[in-house]
Structures are given as structure tokens and as C-alpha cells.
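> Structure for this input, please:
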Amino acid sequence: MATAVVATAYGGPEVLSLAEVEVPAPGPGEVTIAVRAAGVNPFDHKRYSGMFGTDPAALPLRLGLEVAGVVTAVGADAVGPAGPISVGDEVIAPVSGGYASAVNAPAARVVPKPADVDWKQAAGVLSVGGTAVHLLTATGVGPGDTVLIHGAAGSVGAIAAQLAVARGARVIGTAAAGRHERLRGYGVEPVEYGAGLADRVKALAPNGIDAAIDTVGTDEAVDVSLELVADRDRIATIAAFARAGADGFKALGGGPGADAGTEIRANAWRELLESLSAGKLDLVIAKTFPLTDVAAAHEFVLDGHAGGKVILLP
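You can find the predicted model right below:
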């Protein structure tokens, strides 16, 4: 048995509670993971909020998309992208129902945790990092490019900004003034969002912007991107899905009409973990919560100003 978070109804964080659930022996191609840390993602809230439907038959809902932990059991042919998986291995995995003390996962997606990456960072990097890599790949960001990243201090934006700099791009990133110093530490040129944003970006980059990445989904972010980037194939959003369809730029992720980028995201772990392990990637952990305080964790995330990843600790 394991302790797990379940949503017993559709609504806000108040519908979340703990339950004892069975963790069956892993089947062929599966492993069981004792969870040391679980990442909190906006998609988790979207599921129990009813955004994707309110089918009573789907309740209670298990939540949680990514975990880091220790393998406690393996099924036959438990082979991951880095090779066979054994009991005792420290791993990271995308899962279903990761807000739990233990969970089963498909071995094909379980990757080894580097020894010098802590549990919190390990549990928080794959989802946001895979999204960041997808954004950079879809917009073709590379050496010599000048790229504008909207929401550069957020979890996805900060990783995209750091990876873009590492790839040889010049990065201009929007953020609140209080987060500019951190962005400068990443090699990013910060600019405050709000009225006059396009003019402020033009002043920094009079020769133009080659690509734009939108992680916030506001009309301001979209309008400025469309004004400053000539090639709409080099504009991508993970939030403004309706605008992408109407204005002819790229939508990425799980929204309507979006490119899921499944292969890109699934293979991003090598670059992400290598960069984390080498100290070349800063993943900000905004706050941790015990599993018992999952409702408070979600209230903190829904406030919209977390400033980094939120992690649950079983």
C-alpha cells in the first residue's frame, strides 16, 4: 500500500485529500519507485479543476506527472533509455499518480538520477525542462540568434533562457523588476513587461528579434512577438493556443491544435541532467511541501507568483 493524493471531486485545492492505495507488483516493462520527491505542475490543477471535463466516473483522480525516487521492484524486461533498471537504482520518471509515497512507472521512460543532483531538482526538471527544449527546438534557436522569451523568470522560461544562452543565442527576457538580477546572472538581458514593452525591446535590439518564445499566454506577449519577429514559424507559445491558431504561429504542448513534441520532450533528459549535474543549469525550487499539505502547495502555485518549481515530499 502507498499514501497517495486523490481528488474526490472537481473544484479547487479543497477537493484534494490523502488515501491509502494499492501499488501492484510491477508488470513486464514496469518498475515500482519509492518516491522521494514529486514535482507539481499546472496540468495537475487543470485535471481536477474540471477543465478537461467533469466525468464522475473518473473520480477519484490520481495526480502527479513526475517523480524522483528509489526503485524497489522491477518487472520482467525493465529496461530504460540508459539500460536495464535494478532494485536500488536512484531514478527520475514521468508517471501517472506521482503524488504518492510509491508509484509504478513504465521502465522505458525511467532515467538514472545523477548522484550530484538532489531529489528536489530531479523531481522538478523533466516536465519544465522538456517543454523548454521543445520551445527552443521548434523555434530553431541557435548561435547568433537574438531571442525574446516572455516569462523568462518562470520555471519553463528560466530553463529555456539558460539553454538558449548555452547554445550561443542572445536572450532578452521579460520579467518583473525583482527578478532581473537573477536573469542577468544567467546571461539574459532582462526587460520589464507592461505598456511600452515593444519599444523597450527594440531599444535593446535595434537590429531585430529572430525568434520569440511565449510561456505566459498574454495578449501583450503575443502582440509584441508578432510585431518584432518577421517569421511566424519562429514564434512559439505554450499558453496562447487560440491566438496561435488565429495568427499562424506555433502552439506547443497539450492545448488544442498544439504540437505535443513527444519525442523531443522524451529525449530532453540527457541535456537537462548533464547540465544540472555540471552546475550549468539553475533550477529554482520555490518551495517544498509535505504530501499532507498538498492543498496548500496548490494554493501557492495558483497564486501565480511561485518564482520556481514547487515540490511535494512524501
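> from here on, contacts and neighbour counts on C-alpha atoms
Noted.
> and the top helix by length along the chain, how far out from the chain's middle?
Across the chain, the longest stretch assigned as helix under DSSP state H is helix 119-138. Computed by C-alpha atoms, centre = their mean, to the nearest Å, the chain-centroid distance of helix 119-138 equals 5 Å.
> for comparison, sequence B:
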Amino acid sequence: MRAIQFSEYGPPSVVHVAELAAPHAGPGEIRVTVRASGISPGEIRIRSGEMRDVVPLTFPYRTGFDAAGVVDEVGDGVTGVNIGDEVFGMTDSAARGANADFAVLAAWAPKPAAWSWEEAGGAAGSAETATRVLDRLAVGAGHTVLVQGAAGGVGTVAVQLAVARGATVIGTASERNHDFLRSLGAVPTTYGTGLVERIRVLAPDGVDAVFDCAGGALPDLVAIAGDTARVVTIADVTAAAHGVHMSHGVPADDTGNGTAMGASADPLALHGLAIAVTLADEGRLRVPVAAAFPLTEAVAAHELSESRHARGKIVLVS
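So this is what the prediction gives:
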């Protein structure tokens, strides 16, 4: 089968299509014929080497951790899913490998009928990440939440999940994306110089939580929140220097307490997949897709993600 991988840190050009033996579903797993799979900004940072001290790699490294497709193998002990079912889900955190013709999923949910394959292919990682961080920040009804970088793949989902919890959401993005953020339920503002003052105008009673999906503005975000414990980033590797938690996921049953994935790892919020299905079926959650590329154009997909100008999720289609 075809699979995307890289064998050294570097620019987008280090990723390539490899011909590999297809994986098989082990106990508690399923395999899917992949229709679409996601490109993650976090994985872009992993590929560049920016995250080498947080997420250690063994080369070659196969990319992709969320995918959607048709079940074609069911592992021992798996119930409630059959060959031929349409699902979306996530690979094992350490194994990855979703950017391929076949992927083994460790967690999954039924594909909502309202979603295209492209939407479903990029949904699981964003839903899990957004749920994990919103849970850590204890976001609920009546809270005001700032989502920094709200127009990206995780940000767009985080906005909608926070709105569904009953929170008021302020989202930062370039001005061209402000109407888009309004359509998701957020109050938009621009990022950059003057952010603290703009937020004080929009939220005169203060902000209860800050979810940083972009990086590069932690001093301002801490000032806005008033407490480092009320800020969580998924994008800024300088987090520890500012006393801020940087979240990335590790399975809840990891016996090493997340050490293999770095000290800042949090248990995966896999319940976020079921929440996403419910909201999608109710017409309250969509997964904006910035672009879809064939597997053979993975380099172009990484280039677009690295540009930081994509509105929504970038996916690869098989």
C-alpha cells in the first residue's frame, strides 16, 4: 500500500510516498480502507524538528493520526462495528500512519451522514484535541473563552464545541476570516499588537479560559486570563517558560504516564468523538476543510499547513 512518511527532520520536501506492507487490526482495533485522512499542524512541527525535545521520533516516521474510511478488518474483542461500516477515528498515538491507503484505528465512531469523507477524515484529531483542552480548562455554560487561532483545523472545532457547552467564545483570526468565525458562533477579533486591550473591550468582565491554537503570544494570553492555569496551548513550545501547560495526547492506559510522548502529555479525550457525532447529527458541528490533496501531493499539503493561512482542516484523499 501507499503511505506517507519521512526519514529526517526538515522542510515539507522530506515527506514522501512509500510502498509498505498493509497493517492488520490487532486486538481491540479495526482497519479501514482510508477515504480521507488529516494533516495536523502539530505533526508539521514534529516534521520540522521543532518538537524534537517534546515528542521523540524513531525514523522512518509515518504520518497521520486521524482518518475516515470503510471498515475491512475487525480485531479480536471488538464489538459494535462490522466490515463495511463507515467510520472516522484515530490511530494509536505512537503508531500513527493514517496518511495511507489502509489505517488501523484504535478509537472510532460512526461517520455522521451529514459529513463528507473529507470532513470526516480530518475530524477525529480536532474533536479529541478540542475536547481534551476544553475539559482541562473546565469550560462550561456561562464562561467566556478566548480561542487564539480560531480559524484553523482545531480552532474551528474548539469554537463550536465551546459554544455547544454554553460558553461565549471570542476567536482571533485575520480579518478576512471574521465573518467565517461569526458563522461558527464566535465573536471575532484580530490577533497581534493590542490584543489585550481588544479583549478587555469585548469581555469587560474578563475571560475565564484561553485555548491557544496558534502560539507566539503567551505573555498577552496570560495577561488576558490573569492566571497561567487558565491558559492551555497546543502550539507554543515555549509554554514552560511562561508557566503555561502545553497539551498533547497520550492514551489514558499508558503505563509510562505519558513519558514516551513527553512530560506535558494528557490522556486522550476519546469521548470527544461521540460528542462530535451527536453534535454533527444535530447540525451543530461542521468540520471546515481548507483543502483536500491526493496522497501523491502530501508535500503540497504540508506546505499549505506550514503557511498558516489555511482556514479549517487540510486532508489527504485516497
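> And the TM-score between these chains?
Once the chains are laid over each other, their TM-score by TM-score structural alignment, normalised by the length of the first structure reads 0.87; 300 aligned residues with a C-alpha RMSD of 2.3 Å.
> For the helix or strand that the longest helix of the first structure is followed by, name the packing helices and strands.
Going down the chain from helix 119-138 of the first structure, the next helix or strand is strand 146-150, by DSSP states H and E. Where contact means 3 or more C-alpha pairs under 8 Å, 6 or more residues apart in numbering; DSSP states H and E, strand 146-150 of the first structure is packed against helix 155-166, strand 170-174, strand 211-214.
> tell me which element Gly28 of the second structure falls in.
Counting by DSSP H and E, Gly28 of the second structure is found in no helix or strand.
> neighbours around it, how many?
Residue neighbour count, defined by other C-alpha atoms under 10 Å, stands at 14 for Gly28 of the second structure.
> mind checking how far it is from Phe211 of the second structure?
32 Å (C-alpha to C-alpha, to the nearest Å).
> Then Ala298 of the second structure?
Remark: distance between Ala298 of the second structure and Phe211 of the second structure (C-alpha to C-alpha) = 28 Å.
> and what of Ser40 of the second structure?
17 Å.
> Which position in the second structure pairs with Glu274 of the first structure?
Pairing criterion TM-score structural alignment: the partner of Glu274 of the first structure within the second structure is identified as Thr278.
> in a helix, that's where its match is, yeah?
Yes - per DSSP: H, G, I helix; E, B strand; the rest coil, Thr278 of the second structure lies within a helix segment.
> what's the neighbour count on it?
With neighbours defined by other C-alpha under 10 Å, the count for Thr278 of the second structure comes to 14.
> Please apply the same query to Leu57 of the second structure.
With other C-alpha under 10 Å as criterion, Leu57 of the second structure counts 19.
> now do Asp236 of the second structure
21.
> Name all residues that make contact with it.
Contact analysis of Asp236 of the second structure by C-alpha atoms under 8 Å, 6 or more residues apart in numbering lists Ala214, Gly215, Gly216, Leu218, Met246.
> Equivalent analysis for Ile275 of the second structure, please.
With C-alpha under 8 Å, 6+ apart, Ile275 of the second structure has no contacts at all.
> any idea which helix or strand carries it?
helix 271-281.
> Over in the second structure, tell me which residue corresponds to Trp119 of the first structure.
In the second structure, Trp119 of the first structure lands on Trp117 (TM-score structural alignment).
> That should have said Asp210 of the first structure, apologies.
Under the alignment (TM-score structural alignment), Asp210 of the first structure maps onto Asp208.
> Contact partners for that match?
Listed by C-alpha under 8 Å, 6+ apart, the contact set of Asp208 of the second structure reads His143, Thr144, Val145, Ala225, Arg230.
> Now it. Nearest residue, chain neighbours left out?
Leaving aside its sequence neighbours, Asp208 of the second structure sits nearest to Thr144 (C-alpha to C-alpha, 6 or more residues apart in numbering; 5.4 Å).
> Would you mind measuring from the aligned partner of Glu192 of the first structure in the second structure to Leu221 of the second structure?
Under the alignment (TM-score structural alignment), Glu192 of the first structure pairs with Thr190 of the second structure. Separation of Thr190 of the second structure from Leu221 of the second structure (C-alpha to C-alpha): 13 Å.
> can you check Trp117 of the second structure too?
Separation of Trp117 of the second structure from Leu221 of the second structure (C-alpha to C-alpha): 35 Å.
> the more surrounded of these two?
Taking neighbours as other C-alpha under 10 Å, Trp117 of the second structure and Leu221 compare with Leu221 leading, 28 against 24.
> In a helix, the more buried one, correct?
Yes - assigned with three-state DSSP, Leu221 of the second structure falls within a helix.
> my read: it touches Cys213, true?
No - between Leu221 of the second structure and Cys213 there is no contact, the gap being 11.5 Å when judged by C-alpha atoms under 8 Å.
> For Ala173 of the second structure, see how far away Ile199 of the second structure is.
Between Ile199 of the second structure and Ala173 of the second structure the computed distance is 13 Å (C-alpha to C-alpha).
> Compare the two and say which is more crowded by neighbours.
A direct count of neighbours by other C-alpha under 10 Å for Ile199 of the second structure and Ala173 places Ala173 higher, at 24 against 20.
> Which position in the first structure pairs with the more buried one?
Superposed on the first structure with TM-score structural alignment, Ala173 of the second structure falls opposite Ala175.
> Next: Ala298 of the second structure.
Using TM-score structural alignment as the criterion, Ala298 of the second structure maps onto Val294 of the first structure.
> residue contacts, that match?
By C-alpha under 8 Å, 6+ apart, the neighbours of Val294 of the first structure are Val5, Pro13, Leu16, Ser17, Leu312.
> If we ignore the residues flanking it in sequence, what's nearest the third one?
Put plainly, it is Leu16 of the first structure. In space, and not counting its chain neighbours, Leu16 of the first structure is closest to Ala7: 4.6 Å by C-alpha to C-alpha, 6+ apart.
> ok, the aligned partner of that neighbour in the second structure - contacts?
Under the alignment defined by TM-score structural alignment, Ala7 of the first structure is paired with Phe6 of the second structure. Shown in contact with Phe6 of the second structure (C-alpha under 8 Å, 6+ apart): Val14, Val15, His16, Arg47, Phe59, Pro60, Tyr61, Arg62, Thr63.
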